[in-house]
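Asks: Sequence plus predicted model, see below.
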Amino acid sequence: MIILGLTGSIGMGKTSAARALRRLGVPVHDADAAVHRLLGPGGKAVPAIQALFPTAVEAGANEKAAVNRQRLGGIVFADPAALRRLESVLHPLVRKEEQAFLKRMRRRRKRIVVLDIPLLYETGGAARVDAVIVVSAPAILQARRVLARPGMTQQKFAQILQQQMPDAEKRRRADFVVSTGLGHDRSLRQLKRIVRLLRENPDSYRRRRRNHA
């Protein structure tokens, strides 16, 4: 089974790329979706986060406690130490969900699977995959996409970028770069080509995990 990493800086089009890969029949594990589940009502991360950041937790659906993500972001974005404490809670739980996904996919004999991880390089996730797709777009388009999001500000955008590896470095390290700045059809063609290459010659891409074993 080929494990393919999918990553890219904020606003680069990673969500659209993951959606396209699913349409091509490739199972995708979404790390962001896993975080949402862990922080949602009754989520497994809620008790630990409540102990660390009590003001970030409130009653959710069916009276189950949930994390207020906006409030939590306000606490950790400006405090690197607080962010590290949060990551020490979330990362092991996300990894556990990732491992369960991979186990299911092996049982189903899937040839290619994707781990959609926003901070793949920043967290050392590249050592867990065979090849990496980085999605990229011009900086002006990235900024336009991100600043159109509800509640986003220039200051918050700048803080997020500071926590992420520069796009140029991600592209340099990638096995495949998918441009999302020229329309969905072009991006889809690039993704189809990548999937075809992996299916036709999988042994050429089973190297990174072996080298990091």
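Replies: Done, it's in. Numbering: from 1, shown residues only.

Asks: going forward, measure contacts and count neighbours with C-alpha atoms only.
Replies: Noted.

Asks: and the host helix or strand of A158, what other elements does it pack with?
Replies: According to DSSP states H and E, A158 maps onto helix 154-163. When contacts are defined as 3 or more Cα pairs under 8 Å, 6 or more residues apart in numbering; DSSP states H and E, helix 154-163 sits against helix 139-147.

Asks: Next, the angle from the top helix by length along the chain to helix 154-163.
Replies: Using DSSP state H to define each element, the chain has its longest helix at helix 80-107. Counting by axes from the mean of the first three to the mean of the last three Cα atoms, to 10 degrees, helix 80-107 lies at 60 degrees to helix 154-163.

Asks: May I see the buried residues of helix 80-107?
Replies: 82, 86, 89-90, 93-94, 97-98, 101-102, 105 (16 or more other Cα atoms under 10 Å).

Asks: Check the gap between K192 and K103 for me.
Replies: K192 sits 25 Å away from K103, going by Cα to Cα, to the nearest Å.

Asks: brain fart, H36
Replies: According to Cα to Cα, H36 stands 21 Å off from K103.

Asks: same thing with L191?
Replies: L191 is 24 Å from K103, by Cα to Cα.

Asks: R208 and A131 touch, don't they?
Replies: Yes - under the criterion of Cα atoms under 8 Å, R208 makes contact with A131 at 7.0 Å.

Asks: Have a look at those two and say which one is more surrounded.
Replies: Counting neighbours by other Cα atoms under 10 Å for R208 and for A131 shows that A131 has the greater number, 23 against 16.

Asks: okay, pairing it with this:
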Amino acid sequence: MTILGLTGSIGMGKSTVAAMFAAEGVPVFDADAAVHRLQGPGGALIAAIEAAFPGTTGPAGVDRPALAAAVLGDDAAMKRLEAIVHPAVAAERAAFLADHADAPLIVFDIPLLFETGGDAAVDRVAVVSAAPDVQRARTLARPGMTPAKFDAILARQLPDATKRARAHVVIATDVPFDSTREAVRRVIACMAARPGG
């Protein structure tokens, strides 16, 4: 089995690329989706998050804007949140790996792969990348996103150039959709031809 870590900064198109891998039959563990489940209605992390950040949860689970306001720009608060969330996501990832033990290739879709040291737990890393103006336009088109929030998020992520330099593969998303899909297919073919990466 080869474990491919898929990462990329906000607005780079990582979710689209992850969906392309899934459409090709590759099991994809989506760390963000796991976080949403754990923080959703009745989620396993609700009590711990409420205890650490009072007023950030309710019947619908975590109030994401309230939690973001409580942690963005505050390194100590972010570390407290990460200490709650990261172990739970790691447990979900381990269960996913066990469920797909026979797959020749698995993708771990992890936004902060390098930032959390997660690259040490994968065989290869693919970074999804686009030009800065494309990234900014995509991100600012999201509901509730502001330039200040975008800048705060970027400040917590390694620069795209650093991620690209550390990657085994770079997948461009500021090209025609079919070109990105073809790049994904080439990565799958390469990984399948070379078990273990």
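Replies: Alright, I've got the coordinates. If you're wondering where the values come from, they're calculated on a predicted model, not measured in any experiment.

Asks: Mind checking the TM-score on these two?
Replies: TM-score of the superposed chains, computed with TM-score structural alignment, normalised by the length of the second structure, equals 0.98; 197 aligned residues with a Cα RMSD of 0.7 Å.

Asks: sorry, back to before: tell me the counterpart residues of the helix holding A158 of the first structure in the second structure, please.
Replies: Mapped onto the second structure using TM-score structural alignment, helix 154-163 of the first structure spans residues 147-156.

Asks: what's the mean distance for the helix holding A158 of the first structure versus the second structure?
Replies: Comparison of helix 154-163 of the first structure with the second structure after fitting gives an average deviation of 0.3 Å (mean Cα distance after the TM-score superposition for the first structure).

Asks: Next, the angle from that helix to helix 139-147.
Replies: 120 degrees.

Asks: And helix 154-163 of the first structure, what's buried?
Replies: K156.

Asks: Look up how far R95 of the first structure lies from the counterpart of G117 of the second structure in the first structure.
Replies: If you follow G117 of the second structure across to the first structure using TM-score structural alignment, you land on G124. With distances taken as Cα to Cα, G124 of the first structure is found 12 Å from R95 of the first structure.

Asks: Same check on V135 of the first structure?
Replies: 22 Å.

Asks: What of R144 of the first structure?
Replies: 32 Å.

Asks: What of G73 of the first structure?
Replies: Relative to R95 of the first structure, and taking Cα to Cα, G73 of the first structure is found at 21 Å.

Asks: same thing with H36 of the first structure?
Replies: Distance, H36 of the first structure to R95 of the first structure, using Cα to Cα: 14 Å.

Asks: what do you get for A139 of the first structure?
Replies: Separation of A139 of the first structure from R95 of the first structure (Cα to Cα): 30 Å.

Asks: circling back: can you give me the offset of the longest helix of the first structure from its chain's centre?
Replies: The chain centroid and the centroid of helix 80-107 of the first structure are separated by 11 Å under Cα atoms, centre = their mean, to the nearest Å.

Asks: any idea how far whatever helix or strand comes next after that helix is from the chain center?
Replies: Per DSSP H and E, the first helix or strand lying C-terminal to helix 80-107 of the first structure is strand 112-116. Centroid separation between strand 112-116 of the first structure and its chain, computed with Cα atoms, centre = their mean, is 11 Å.

Asks: just the helices in the first structure please.
Replies: Along the first structure, counting by DSSP H, helices occupy 14-23, 31-39, 46-52, 69-76, 80-107, 139-147, 154-163, 167-173, 184-200, 208-212.

Asks: export the ones you listed to a markdown table and tack on distance to L120 of the first structure?
Replies: Formatted as a markdown table, these follow (distance: least, Cα to Cα, whole Å):
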| stretch | distance to L120 of the first structure |
| --- | --- |
| helix 14-23 | 12 |
| helix 31-39 | 10 |
| helix 46-52 | 23 |
| helix 69-76 | 20 |
| helix 80-107 | 12 |
| helix 139-147 | 19 |
| helix 154-163 | 12 |
| helix 167-173 | 10 |
| helix 184-200 | 19 |
| helix 208-212 | 14 |
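
Asks: Nearest to I117 of the first structure, out of those?
Replies: Ranking the helices of the first structure by proximity to I117 of the first structure (Cα to Cα) places helix 31-39 first, at 5.4 Å.

Asks: Determine which residue lies closest to the centroid of the first structure.
Replies: When Cα atoms, centre = their mean is applied to the first structure, the residue found nearest the centroid is I117 (2.4 Å).

Asks: you'd agree that one is up against T7?
Replies: Yes - judged on Cα under 8 Å, I117 of the first structure makes contact with T7 at a distance of 5.5 Å.
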